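**Q** turn this into a structure:
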Amino acid sequence: MTPAARLSAAIEVLSAIDTQRIPAANALKDWGTAHRFAGSGDRAAIAGLVFDVLRRRASSAYLLDADTPRARVLGMLRLERGLDADAIAALCDGSRFAPEPLSEAERSALTSRSLKTAPDHIAGDYPEWLDPYLARVFGDSRVEEAVAMASRAPLDLRVNTLKSTRDKALASIAHLGAEPTRWSPLGLRIALGADARNPGVHSEEAFIKGGVEVQDEGSQLAALLSAAKPGEQVIDLCAGAGGKTLALAAMMQGKGRLIATDSDKRQLAPIHERLSRAGVHNAEVRTPKGAADPLADIKASADLVVIDAPCTGTGTWRRNPDAKWRMRPGALEVRLKGQAEVLDRAAALVRPGGRIAYITCSVLAEENGDQVAAFVGRHPGFTVMPTAWSIGPLGTAADAFAGAVLTTPEGLLMTPRRTGTDGFFVSILSRGQA
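**A** Alright, predicted model coming up:
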C-alpha cells in the first residue's frame, strides 16, 4: 500500500470507531480481516496513524476546526508528524486509494491555525471534565504533562535475573536497538518511531528462554520500590497476568513464599505459563472459587502485600490512547470504592512490622494520595514510609530519581514528562509493631 492509501485506511478505521463506538484495537482487527491483502507493515503503519490521531484527537480537530475522522488525521499529520500543508496535500491528491484533495479551508487551517490560544484540555488532549483533576496534581504544568502522556511509548523490557543478566540480555537483542533504561537497573528500552512496528520480541531467544519480559520501566520501578526480599512471605493481591509477580519472584531469588491472586480469575489465565517460562518455583497461584476467600488461611502474617490496584489507567494513556476518550466520571467512582476495599483487605494480611506497597497506574490524586490518607485514617497502625527509604533499592540512581518524581506526604508519582515512564504512583505503608 502507498502512504496515501494507508492514510485513507486510517480515516476508514477512525470512522468505524466513531460510528460503531468500538475500541480502536477491535476496529483495526475488523479492517484487517476485511482487507487481507494488506501486509503486516501496512497494518502496523495504519495502526500507528490511528493511535497517533487518538493521542492528539482534541488538538487535531481544533487545528482543522472540524471534528471528523478526516480532519483529525490531517491535524495529526501537522501536529504529531510535523508535515507542512504541501506535504499533506501531496498525500491527499485524490488519486486511486488516496484521500480527496485538500479544500481551501483545510489548507488555510493547516497553514494559519495553531494551538496558542487553545483551552488547556485541547492543547493537552484530554477530556474537558478531567481538567480540574489534572490541575489539582500538576497545576499550571498540566498541559505539558498531558502532552507527554500523549506521546508514543517505547518498548521496555525487564531482565529476569533468575535466568540472565542485563549485559547478556542486551547483547542478545542489540540488533533491535535496545539500550539500558535510565532508572531501572533491570530495564532495557527500544525506542519506536512514528511508523515503526513493535519488534517481534516474543520470537527472540532471550524471551523464549525467559531471560526478558515486556514491562514498562515505571512498572519495574514500582516493583523494586516494594523492596521484596529473599525469604519473605509476599502476597501479590491484584496479580492479573503476573507482570509484577514475575518481578517480585526475581527479587526474592527463588527464596521465600510468593502468593499471587486476583479477584478476577480470568485475569490470572496467562500467569501460569509466564511463571514457568521465567523459571519461578516459589510462587503459588490462588484462583478464586465462588465466594470462598483464597487467602482465608493468612492472618496478619505477610511480610509484604503488593497492591497493583485496579484504576482508571490515566498513567497509561500513551499506550492506550483511546481509553482516555472513553473514560467517564462514573468509572472513577467505581475504582475508588474498589481501591479502598482492597487496601482494607491487605491490612488484615500484613504482620506487625510488615508493609503494603500500594501502586496505581493513575496520575489522579483521588486514586493515589487521597486513598492512602484515607487508609491511614481508618488504620492508624500504618504509616507512610519516607521517600528516601522507598527509593533505596534504586542504588546510585536514587538521588536523581527522587529529584525527578513528584513527591507528596503519601508517596511518589512517576510521569512520562518527569521520568520517561508510564504514570505510576507508589506508596509504601508500614504496619507498626504490636
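
**Q** CA only for contacts and neighbour counts going forward, please
**A** Noted.

**Q** mind listing the strands for the stretch 151-300 of the chain?
**A** For the stretch 151-300 of the chain, the strands defined by DSSP state E, counting those that start in this stretch occupy 155-159, 179-180, 187-190, 212-214, 233-236, 257-261, 283-286.

**Q** so what's Thr316 up against?
**A** By C-alpha atoms under 8 Å, 6 or more residues apart in numbering, Thr316 lies in contact with Met149, Cys361, Ser362, Asp422, Gly423.

**Q** need the strands of the stretch 151-300 of the chain in JSON lines (columns: mean neighbour count and distance to Ala34).
**A** Listed next are those as JSON lines, based on neighbours: other C-alpha atoms under 10 Å; distance: least, C-alpha to C-alpha, whole Å:
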{"stretch": "strand 155-159", "mean neighbour count": "24", "distance to Ala34": "29"}
{"stretch": "strand 179-180", "mean neighbour count": "16", "distance to Ala34": "38"}
{"stretch": "strand 187-190", "mean neighbour count": "25", "distance to Ala34": "31"}
{"stretch": "strand 212-214", "mean neighbour count": "24", "distance to Ala34": "30"}
{"stretch": "strand 233-236", "mean neighbour count": "25", "distance to Ala34": "42"}
{"stretch": "strand 257-261", "mean neighbour count": "23", "distance to Ala34": "39"}
{"stretch": "strand 283-286", "mean neighbour count": "18", "distance to Ala34": "40"}
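
**Q** before we go on, could you also do this sequence so I can check it against the first one:
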Amino acid sequence: MTPAARLSAAMEILADLDARRRPASEALKDWGLSHRFAGSKDRAAIASLVHDTLRRRAGAAWLMGTDAPRALVLGMLALMRGQDADAIAALCDGSRFAPAPLSDAERERLAQPLPDDAPAAVAGDYPEWLDEALVEAFGDDRAAEMQALATRAPVDIRANTLKTDRTALQDMLAHLAPVETPHAPHGLRILPGPDGRGPALQSEPEFIKGLFEIQDEGSQLAARASAAAPGEQVIDLCAGGGGKTLAMAAMMENRGQIFATDSDKRRLAPIHDRLARAGIRNVQVRTPRGAEDPLADLADSADCVLVDAPCSGTGTWRRNPDAKWRLRPGSLSGRVSEQERVLDRAAALVRPGGRLVYVTCSILPAENDAAIAGLLARDPRFTAVPDTEWLAQAGLGRLADVSRKTGYGLQLTPLRTGTDGFFIAVLSRSA
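**A** All right, here's what the predicted structure looks like:
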C-alpha cells in the first residue's frame, strides 16, 4: 500500500470507531481481516496512524475546526508528525486510494500552529469533563503532564534475576540497542522506531528462555515498593497476568510464599506459563471457583498484600490512546466502588505489623488518595507509611526527587519519571 492509501485506511477505521464506539484494537483487527491484501507493515503503519490520531484527537479537532475522521488525521500529521501543508497535500492528491485533495480551508488551518492560549484539555489532549480532576492532580501543570501522556511509550523489560542480570541481558540484546531504565534497577528500555513499532520481543530466544519479562518501568517500581523479602508470605490480590507476581518472586529469590489470585480467572490464565518459563517455584495460584473465597485460610496472615487495583487505566493512555475517549463518568464511579471493596478485602489479610501496598495505573485522585483516605477512615488499624520510609526500604530513595508527592503516596507520570502513570501508597497495620 502507498502512504496515501494508508492514510485513507486510517480515516476509514476512525470513522468506524466513531460509529461503533469500540476499542481501536477491534476495529483494526476487523479492517485487517476484510483487507487481506494489506501486509504486516501496512497494518502496522495504519495502526500507528490511528493511535497517533487518537493521541492528538482534541488538538487536531481544534486545529481543523471539526472532529471528522479526515480532519483528525490531517491535524495529527501537522501536530504530532510535524508535516507541513505541502507535505500533507502531496499525500492527499485524489489519486486512486488516496484522500481527496486539500481544500483551501484545510490548507489554511494546517498552516497555523495550535495557539498558545488553547484550553488545557486541547493542549493536553484529554476529555474536557476530566479537567476538574486533573486540576486537583496537577494544577497548572496539567496540560504539560497530559501532553507527555499523549506521546508514544517505549518498551520496557525486566531482567529475571533468577536467571541473569541486567548487564548480561543488555549484552545479549545488543541488536535492539536497549538502555538502562533510570529508576528500576533491573529494567532495560527499547525506544520505538519512527513508525511507533517496537521489536517482536516475544520471539527473542532470551524471552523464550525466561530471561526477561515485558514490563513498564512504573510497574517494576510498584512491585519493588512491596519490599517483598525472602521468607515472607505475600499476597498479590489482583494478580492478573502475573507481572508483579513474577517481579516479587525474583525479589524473594524463590524463598517464602506468594499467593496470587484475581477476581477474574480468565485474567489469571497466562500466569502459569509465565511462572514456568521464569523458573519460579514459590508462587501458589489461587483460582476463584464460584462463590468460594480462594484466600479464606489466609486472614490476618500476610506480611504484605499487594493491591494492583482495578482502575480507569488513565495512566496507560500512551499505550491505549483510544481508552481516554471511551472513558465515561459512570465507569469511573464503578471503578471507585470496586477499589473500596478490594481494599477492605486486602485489609483483612494483612497480619499485625504487616503492610498493604496499594497501586493503580491511574492519575485521578478519586482512585488514588481518596481510596486510601476511605480505607483509613473505615479501618483505624492502618496508617500511611511516609514515602521516604518505604522508598528507602525498597531501595528507591532517589524516586522521591522526581515523582509527585500526594497526600498519601507518590504519583509517577511520563513527564516526571518517564513511566506510565502509576500511583503507589504503602500502609502499615498496627498490632
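
**Q** TM-score of the superposed pair?
**A** Superposed pair, TM-score by TM-score structural alignment, normalised by the length of structure 2: 0.98. Supporting alignment: 431 aligned residues with a C-alpha RMSD of 1.1 Å.

**Q** circling back: next, format the strands of the stretch 151-300 of structure 1 as CSV and append distance to Arg6 of structure 1.
**A** Putting those into CSV (distance: least, C-alpha to C-alpha, whole Å) gives the following:
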stretch, distance to Arg6 of structure 1
strand 155-159, 24
strand 179-180, 31
strand 187-190, 25
strand 212-214, 28
strand 233-236, 43
strand 257-261, 43
strand 283-286, 44
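
**Q** between those, which one is nearest to Pro380 of structure 1?
**A** strand 233-236 (21.7 Å; C-alpha to C-alpha).

**Q** report all helices and strands that that closest one contacts.
**A** With contacts taken as 3 or more C-alpha pairs under 8 Å, 6 or more residues apart in numbering; DSSP states H and E, strand 233-236 of structure 1 sits against strand 257-261, strand 302-308.

**Q** now the angle from the first one to strand 302-308?
**A** Orientation of strand 257-261 of structure 1 against strand 302-308 (axes from the mean of the first three to the mean of the last three C-alpha atoms, to 10 degrees) gives an angle of 30 degrees.

**Q** strand 257-261 of structure 1 vs structure 2, average distance?
**A** Superposing on structure 2 places strand 257-261 of structure 1 at an average distance of 0.5 Å from its equivalents, by mean C-alpha distance after the TM-score superposition for structure 1.

**Q** equivalent range in structure 2 for that strand?
**A** Counting by TM-score structural alignment, strand 257-261 of structure 1 pairs with residues 257-261 of structure 2.

**Q** give me the contacts around that stretch.
**A** Applying C-alpha under 8 Å, 6+ apart, the external contacts of stretch 257-261 of structure 2 come out as 231-240, 242, 245, 249, 268, 282-288, 294.

**Q** give me the element Leu7 of structure 2 is part of.
**A** helix 3-20 (DSSP states H and E).

**Q** what angle separates the helix or strand just after that helix from helix 3-20?
**A** Later in the chain than helix 3-20 of structure 2, the nearest helix or strand by DSSP H and E is helix 24-34. Relative orientation of helix 24-34 of structure 2 versus helix 3-20 (the same axes, to 10 degrees): 120 degrees.

**Q** quick one: list the elements packing against helix 24-34 of structure 2.
**A** By 3+ C-alpha pairs under 8 Å, 6+ apart, helix 24-34 of structure 2 packs against helix 3-20, helix 40-55.

**Q** roughly how far is whichever strand in structure 1 runs longest from the heart of the chain?
**A** In structure 1, taking DSSP state E as the definition, the longest strand is strand 350-360. Relative to the chain's own centre, strand 350-360 of structure 1 is displaced by 23 Å; criterion: C-alpha atoms, centre = their mean, to the nearest Å.

**Q** with structure 2 overlaid, report how far it is off on average.
**A** Averaged out, strand 350-360 of structure 1 is 0.5 Å away (mean C-alpha distance after the TM-score superposition for structure 1).

**Q** in structure 2, which residues correspond to the helix or strand that that strand is followed by?
**A** Where DSSP H and E defines the elements, the next helix or strand beyond strand 350-360 of structure 1 is helix 369-378. Aligned using TM-score structural alignment, helix 369-378 of structure 1 spans residues 369-378 in structure 2.

**Q** and the matching stretch, how far from structure 1 on average?
**A** Looks like 1.1 Å for stretch 369-378 of structure 2 (mean C-alpha distance after the TM-score superposition for structure 1).

**Q** tell me where the stretch 151-300 of structure 2 has helices.
**A** For the stretch 151-300 of structure 2, the helices defined by DSSP state H, counting those that start in this stretch cover 166-172, 205-208, 217-225, 243-251, 265-268, 271-278.

**Q** other residues contacting the fourth one?
**A** With C-alpha under 8 Å, 6+ apart as the contact definition, helix 243-251 of structure 2 has outside contacts at 160-162, 213, 215, 219-220, 222-224, 226, 228-230, 236, 239, 255, 258, 260, 274-275, 278, 280, 282-283.

**Q** now do stretch 68-87 of structure 2: distance to the chain's middle.
**A** So, by C-alpha atoms, centre = their mean, the centroid of stretch 68-87 of structure 2 is 26 Å from its chain's centroid.

**Q** distance-wise, check Ala27 of structure 2 relative to Asp322 of structure 2.
**A** 11 Å (C-alpha to C-alpha, to the nearest Å).

**Q** neighbour count for these two, which is higher?
**A** The neighbour comparison of Ala27 of structure 2 against Asp322 (other C-alpha atoms under 10 Å) goes to Asp322, with 23 against 20.

**Q** ok, Gly256 of structure 2 to Ala247 of structure 2 distance?
**A** Counting by C-alpha to C-alpha, the separation of Gly256 of structure 2 from Ala247 of structure 2 is 14 Å.

**Q** more crowded one of these two?
**A** Neighbour count, other C-alpha under 10 Å: between Gly256 of structure 2 and Ala247, Ala247 has more, with 24 against 17.

**Q** ok, that one to Ser226 of structure 2 distance?
**A** Distance of Ala247 of structure 2 to Ser226 of structure 2, computed by C-alpha to C-alpha: 10 Å.

**Q** could I get the helices and strands packed on strand 233-236 of structure 1 as JSON lines with distance to Thr415 of structure 1?
**A** Converted to JSON lines, these look like this (distance: least, C-alpha to C-alpha, whole Å):
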{"stretch": "strand 257-261", "distance to Thr415 of structure 1": "27"}
{"stretch": "strand 302-308", "distance to Thr415 of structure 1": "17"}
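
**Q** any chance you could map the strands in the stretch 301-434 of structure 1?
**A** Going by DSSP E, counting those that start in this stretch, the stretch 301-434 of structure 1 shows strands at 302-308, 350-360, 382-384, 406-408, 411-414, 424-431.
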